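Undergrad: the following comprises the amino acid sequence and a computationally predicted model.
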Amino acid sequence: RVLHDETALKAAMKELLGLGAELVIVFGASAIADRRDVIPAALAGIGGAIEHFGMPVDPGNLLLIGNANGLPVLGAPGCARSPVENGFDWVLMRLLAGLKVTRSELTGMGVGGLLMEIVTRPQPRESLEPDDNRHVSAVVLAAGRSTRMGGPNKLLAELDGQKLVRIVTEHALASKARDVIVVTGHQAELIEKALAGLKVTFVRNPDFAKGLASSVKAGVLAVPRQADGAVICLGDMPMISSDLIDRLIDAFAPDRGNLIAVPVSDGRRGNPVLWSRRFFNELMVLDGDVGARHLIAKHNEVVAEVPVEGDGAFLDIDTPQALEAARGS
């Protein structure tokens, strides 16, 4: 890691080439706008040559390909950091296979269409209204069977004189979320009774025994059409505050590419998670007793991390021991 400075970059590239590197990739601090920018200027400064700048695909259109001492040098576009396949991957795979990437190969990559579909810019054929954080729904998942509790329904257990599911739901109601949807399943009547008097919409999940994913789907299906996104809350996480939900909603900014908002502490990602409507289709194909953590990793480039303190975003009450610990804290 060096300064985004021509002199510093020249020294670093010389050092790598002197150590016998077979390929040099430079990840800049900003996009390469033209041949006078830091990366191309540094390449020229060590006697290298720019072979091609730009690609007819997006993301990946700001890729730079050059050489120094007969070895390939890539100026990576910002999308190189994305786990989603893009133009940078197409070039890198060829170079790693020992294939020369010439101007004709690069221009050929644009045949059939110049734009790849990415979540921040769906293809023109999709008619999507511009979304922002004006309308976010909260979905409280309260359909589980509490198998790890050894019998009792954990959501009906009490903490400071209130049932867990009511604590979570009241936090959601006190937040900036426009509406609150509660997904029920196991002992649905008792859960709904525990939430009596609260202004929520109940949705029953007949497939609750299939696991968490079925409840996520039921909740997503119930989100109003006018909602820009939904924050998915777990009914067994009573330490989640309305303030945290508000901070997630504030961090949700599709116009700046922030399509997923997640709480983070010491590198750990917790709950709840706010999802743009653009991911609802992917949430609808989840299966089993797993959440959507892999989707967060898949779309890491559009994740807004919200720093949090304490264990509230990580503490779910699954066992009698966890419940006793929460009561004693």
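TA: Done, it's in.

Undergrad: okay, CA-based contacts and neighbour counts for the rest of this
TA: Fine.

Undergrad: now do the same contact list for residue 212.
TA: When contacts are counted by Cα atoms under 8 Å, 6 or more residues apart in numbering, residue 212 touches 144, 288-291.

Undergrad: how about those residues in CSV, adding neighbour count and secondary structure?
TA: As requested, the contacts of residue 212 are exported to CSV (neighbours: other Cα atoms under 10 Å; DSSP: H, G, I helix; E, B strand; the rest coil):
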residue, neighbour count, secondary structure
144, 26, coil
288, 11, coil
289, 14, coil
290, 13, coil
291, 16, coil
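
Undergrad: out of the residues you listed, which is nearest to residue 104?
TA: Nearest to residue 104 among the contacts of residue 212, counting by Cα to Cα, is residue 291 at 44.1 Å.

Undergrad: please name the nearest non-neighbouring residue to that closest one.
TA: Nearest residue to residue 291 in three dimensions, chain neighbours excluded: residue 213, at 6.1 Å (Cα to Cα, 6 or more residues apart in numbering).

Undergrad: any buried residues in the helix or strand harbouring the one you found, and which?
TA: Using DSSP states H and E, residue 213 sits in helix 212-222. Buried positions in helix 212-222, judged by neighbour count with 16 or more other Cα atoms under 10 Å: 212-220, 222.

Undergrad: ok, and here's another one to check against it:
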Amino acid sequence: MTTPAPLLHILILAAGNSTRMRGGDKLMELVGGQPLLRQLAGRAVATGLPVTVALPPDRPARNAALDGLALTRLTVPDAGQGMATTLRAGLTGLPPQAAVMLLLADLPELTAADLSLMAAAHASTPDQILRATDAAGQPGHPVIFPPWARADLTGLSGDDGARQVLKAHADRLRLIALPGQHATTDLDTPEDWARWRSGRE
């Protein structure tokens, strides 16, 4: 008898400071006529999986951008201490035996179909860490962690995210190719956004 895959939750990390935007907020940049954060969260909700968004306490526009979406919002009071702090806070809001799809909030090309593809891969190999790549094989996001990796994730510190966990368990890592550069288009500066938009015209 096959053991069913553990329940999968999507955790969107949206508590960063956008420091390289020189006063702007990359998560509020318009993509398809709506803020990037809302677009990505909407695509996550469209998968039918439970979605939690980790938010900072001092960005009310991000909170407002999520209005009307069927998801859980989690405020991280000390988000400024780094991504690991946000990750730990987000994980505490999820069921302890759930697998988690970590999704950065600044990936404008990811689609609901991409997220569903990752979820389907998890259903077939629930004990492996799954990391998305672009079509050329460059690792990116999202990343799915099985329940057994939760202890490692909650033990992280600083701003390295989950890199240490991926490195420590490279033997249990499976790469999933997504179309184009969906998994790797990460826009951090006004110049990045300008180049990306000019390439889509």
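TA: Cool, the structure landed. Fair warning: this is a prediction, and the values are worked out from it, not measured in the lab.

Undergrad: hang on, the earlier thing: once aligned to structure 2, how far is the helix holding residue 213 of structure 1 on average?
TA: Aligned to structure 2 and superposed, helix 212-222 of structure 1 gives a mean residue distance of 1.1 Å (mean Cα distance after the TM-score superposition for structure 1).

Undergrad: tell me how far the following helix or strand past that helix lies from the chain's centre.
TA: Later in the chain than helix 212-222 of structure 1, the nearest helix or strand by DSSP H and E is strand 229-234. Chain-centre distance of strand 229-234 of structure 1: 13 Å, with Cα atoms, centre = their mean, to the nearest Å.

Undergrad: quick one: residues in contact with strand 229-234 of structure 1.
TA: Residues contacting strand 229-234 of structure 1 (Cα under 8 Å, 6+ apart): 133, 135-142, 168, 216, 220, 223, 245, 271-277, 316.

Undergrad: among those residues, which are located in strands?
TA: Among these, the ones falling in strands (DSSP state E) are 136-142, 273-276.

Undergrad: top of those by neighbour count?
TA: When neighbours are counted by other Cα atoms under 10 Å, residue 139 leads these with 33 neighbours.

Undergrad: which residue lines up with that residue in structure 2?
TA: In structure 2, residue 139 of structure 1 lines up with residue 11, judged by TM-score structural alignment.

Undergrad: ok, its match - contacts?
TA: For residue 11 of structure 2, the contact set (Cα under 8 Å, 6+ apart) comprises 51-54, 90-91, 100-103.

Undergrad: between those residues, which is nearest residue 64 of structure 2?
TA: Closest to residue 64 of structure 2, out of all of the contacts of residue 11 of structure 2 and judged by Cα to Cα, is residue 53, at 12.4 Å.

Undergrad: the counterpart of the closest one in structure 1: what secondary structure?
TA: Residue correspondence to structure 1 (TM-score structural alignment): residue 53 of structure 2 is matched to residue 182. Reduced to three states with DSSP: H, G, I helix; E, B strand; the rest coil, the structure at residue 182 of structure 1 is strand.

Undergrad: from residue 16 of structure 1, how far off is residue 182 of structure 1?
TA: From residue 182 of structure 1 across to residue 16 of structure 1, the span is 56 Å (Cα to Cα, to the nearest Å).
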